[in-house]
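Asker: The following comprises the amino acid sequence and a computationally predicted model.
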Amino acid sequence: MQTYYQFYWNKIDEESIRILRIFGESEDVIVPETIGGRAVMEAGDYCFAASKHLPSEYECTVCIYDTEEKKWQEIPADGADWNTRLVELSGDRLKKVTLPDNMHKVGNYAFYNCTALEMLETGKYLEEIGSDAFMNCKKFHFLTVRCDVGERSGANQILSRISADMEVTFQGKTGQTAVFYPEYYESYDEIAPAHIFGRSIEGEGFRARQCFKEGVPDLSQYDTIFPKACAEEKENTLLHILSLRLRYPVSLTDEAKERYVAHLREQELYIIPKLVGQKNMERITFFCENGWITQAAVKAGLEQASRMEWAEGTAELLHLQRKYFTEQKKERYSFDELW
């Protein structure tokens, strides 16, 4: 399948450019590594914002992206065949944006009022984030960074601009790791009569965002927030934290693992029906495989699936019940048992 794009851009220098505006056919936007032989290094101010702020001078390039071969081709900009199909990819027309590996900067208000944006994918070199770059991106909860979790990246810079729930996935050569950073709230209270304002922060999401060392996630430090989170956060937040840490146990100590598993077992009659409601059988299966939940939790999940009239989920839960909790019939008997 081929997708057409029209890129407005200007030069940073002779070897690199800045993207200013994009027109295209899909709400899932992909930005190429190069345009006109120059590296795409920046997304300019208001690049994807609902309101347009183009400079007086810019250039335009039309490209075709082959989604199967993942190759770009530049074509003349005067073709009438594609021109009527393209729309401005900004504001509420964006759901996912994939930025190139060599992009290192996102400008001020770059995604301002992108109210439908859900996911951003970047390379590891994006480390400069402009002022209010993600303001009013109310559905933006998923970030993917193309690097190993042990590599330096700009993930902490992006997280520092967003106080909402955010699931960050690191995809590198050694595999995939995902970490959940919960929402937090900031407020400022005036301390009268001196007109001094005190900053107040609620939620462990702020502390979780501090768990980086020189741009690399410090997951051992991240695990230390869980005991306090248990006292302050909602159960759904705790489920998200522990599920990803158990699923991707990078730098997970035995002590931290025991805390997560203990909480899972304490709350299993809430957690498993909740996962059934989300139709997340992959996670329930993972818990069963590791022996972290009981048959009572699976039965609670079956009751939830029945209320939902979810036949597929019911069948999978019955399979898990038979596989992990049904006692096997004896094939041999002692002499005493026969008498």
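Answerer: Sure thing, it's come through.

Asker: only C-alpha atoms for contact and neighbour calcs from this point on.
Answerer: Fine.

Asker: Same question for stretch 129-136: list its buried residues.
Answerer: 129-130, 133-136 (16 or more other Cα atoms under 10 Å).

Asker: likewise stretch 179-196?
Answerer: 179-184.

Asker: Then stretch 255-266?
Answerer: Neighbour counts over stretch 255-266 (16+ other Cα under 10 Å) mark 256, 260-261, 263-264 as buried.

Asker: Inside strands: which ones of the buried residues of stretch 129-136?
Answerer: If you go by DSSP state E, those have Ile129 in strands.

Asker: Which of the buried residues of stretch 129-136 sits closest to Ile196?
Answerer: Met135 (26.5 Å; Cα to Cα).

Asker: wait, what's in contact with the closest one?
Answerer: The contact partners of Met135, by Cα atoms under 8 Å, 6 or more residues apart in numbering, come to 109, 111-113.

Asker: quick one: which of the buried residues of stretch 255-266 is nearest Cys230?
Answerer: His263 (8.7 Å).

Asker: Got another one to weigh against that:
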Amino acid sequence: REGGGVTLLRAGTPDARAALPEELFGLPVTALGNRALAPERQGDSSLPAGAEAVLVTCGRSEGDWDNRRLRELTLPEHLETVGDYALLNCAVLKTLRMCDEISHLGGGALMNCRSLDTLHLTRSGPDQGEALAWFAGELSRELDVTIHRPGGETVRLLFPEYTELYEENCPAHHFDYFISGAGYPYHHCFRQKRLSLKEYDGLWRDFLGMEHDETAALRLAWRRLRWPADLGETAAADYRAYLARRAGDALRLVLEEEDGEALPYLLELTTPDRGALSAACALARETGATAALAALLEELHRRFPAGLEKSFTL
């Protein structure tokens, strides 16, 4: 217990999905200690003076309580501080759910979290927190970010990947620094550690002018149109034009993400040709997406009506 809240000094789970408790002893969990979830710490049974061991579970699970299998983690809503190396070596952690208003994220908190690429940030008030800027600066890989705003509004963004490379320049006795990948501006489009969606959308045309991953571009454009928070008309027109040129790929994306609710909107947005619709129908049949298949067949027959073809053998 510290300052009206609880600090978790160590936490372990044998499960692939876990949520840290919102409160303990009637107090909110407000801090994670240094190396709190590092797998190699879980074997140490000693506790600092004044610390208490607590079992929080929905039913005992099999396996070692060491976080080595942890793939999805939810942090407490009132968490304010994350200590140094808090998630060190959580190598298979892929998804992190947390509040956007965390005030301090320690050094090396994500060291060796090589699989982390999906963030769900919840914002409780009107002001934007600094957590997204911190993650975008720490992780150069592609990030799929969902922001849950007050009132139920959702923003979903893609931050494309880039790479940083240091090469030793022996004659000059120094290292040369190189950046490659069109995603660098997206990871650094923050002002005062706050993201402006207008600036984010303003990077789109330059992004297409550089060497980039076409699948990342498709997902970025679709996410902005699917969740169009603060989306200006000029940017929306650019995104629509891009999706219209790749209507077949966009249909495949929506089917693969099982976003059936958005399918009618995408069909209206892109007006795919007959070949793209037929290919999408085939994919829906393969995956058993019956509702999506019905919508696609209806669109196919509405736009390309054809009588039943008959053949006769005499």
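Answerer: On my side now, so go ahead. As the structure is a prediction and not an experimental result, all values here were calculated from the model.

Asker: one step back: inside helices: which ones of the contacts of Met135 of structure 1?
Answerer: Within these, no residue falls in helices by DSSP state H.

Asker: ok, the residues you listed in structure 2: which stay?
Answerer: Retained in structure 2: 109, 111-113, out of these (criterion both residues aligned by TM-score structural alignment, their matches' Cα atoms under 8 Å).

Asker: okay, and stretch 102-120 of structure 1 goes to which residues in structure 2?
Answerer: The alignment of stretch 102-120 of structure 1 onto structure 2 (TM-score structural alignment) covers residues 78-96.

Asker: so can I have CSV of the buried residues of stretch 179-196 of structure 1 showing distance to Glu303 of structure 1?
Answerer: Output for these, formatted as CSV (distance: Cα to Cα, whole Å):
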residue, distance to Glu303 of structure 1
Val179, 30
Phe180, 29
Tyr181, 31
Pro182, 29
Glu183, 31
Tyr184, 34
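
Asker: from those residues, which single one is nearest Arg245 of structure 1?
Answerer: Nearest to Arg245 of structure 1 among the buried residues of stretch 179-196 of structure 1, with distances taken as Cα to Cα, is Val179, at 6.9 Å.

Asker: corresponding residue for the closest one in structure 2?
Answerer: Looks like Val179 of structure 1 aligns to Leu157 there (TM-score structural alignment).

Asker: Could you do Phe287 of structure 1 as well?
Answerer: Per TM-score structural alignment, Phe287 of structure 1 is aligned with Leu266.

Asker: Residues contacting the strand or helix carrying that match, please?
Answerer: For Leu266 of structure 2, the host element (DSSP states H and E) is helix 263-270. The contact list for helix 263-270 of structure 2 (Cα under 8 Å, 6+ apart) reads 240, 243-245, 247, 250-251, 254, 292, 295, 299.

Asker: Which members of those are positioned in helices?
Answerer: 240, 243-245, 247, 250-251, 254, 292, 295, 299.

Asker: Please give me every residue in contact with the residue nearest in space to the middle of structure 1.
Answerer: Computing the C-alpha centroid of structure 1 and ranking residues by Cα atoms, centre = their mean puts Phe142 first, at 2.3 Å. Residues counted as contacts of Phe142 of structure 1 (Cα under 8 Å, 6+ apart) are 118-120, 166-169.

Asker: rerun that using 10 Å as the cut-off
Answerer: Phe142 of structure 1 sits next to 96, 117-121, 165-169, 180 when contact means Cα atoms under 10 Å, 6 or more residues apart in numbering.

Asker: Show me what it aligns to in structure 2.
Answerer: By TM-score structural alignment, Phe142 of structure 1 lines up with Thr118.

Asker: Can you tell me how far its match is from Lys94 of structure 2?
Answerer: From Thr118 of structure 2 over to Lys94 of structure 2 the distance is 6 Å, taken as Cα to Cα, to the nearest Å.

Asker: With that, I have no additional questions.
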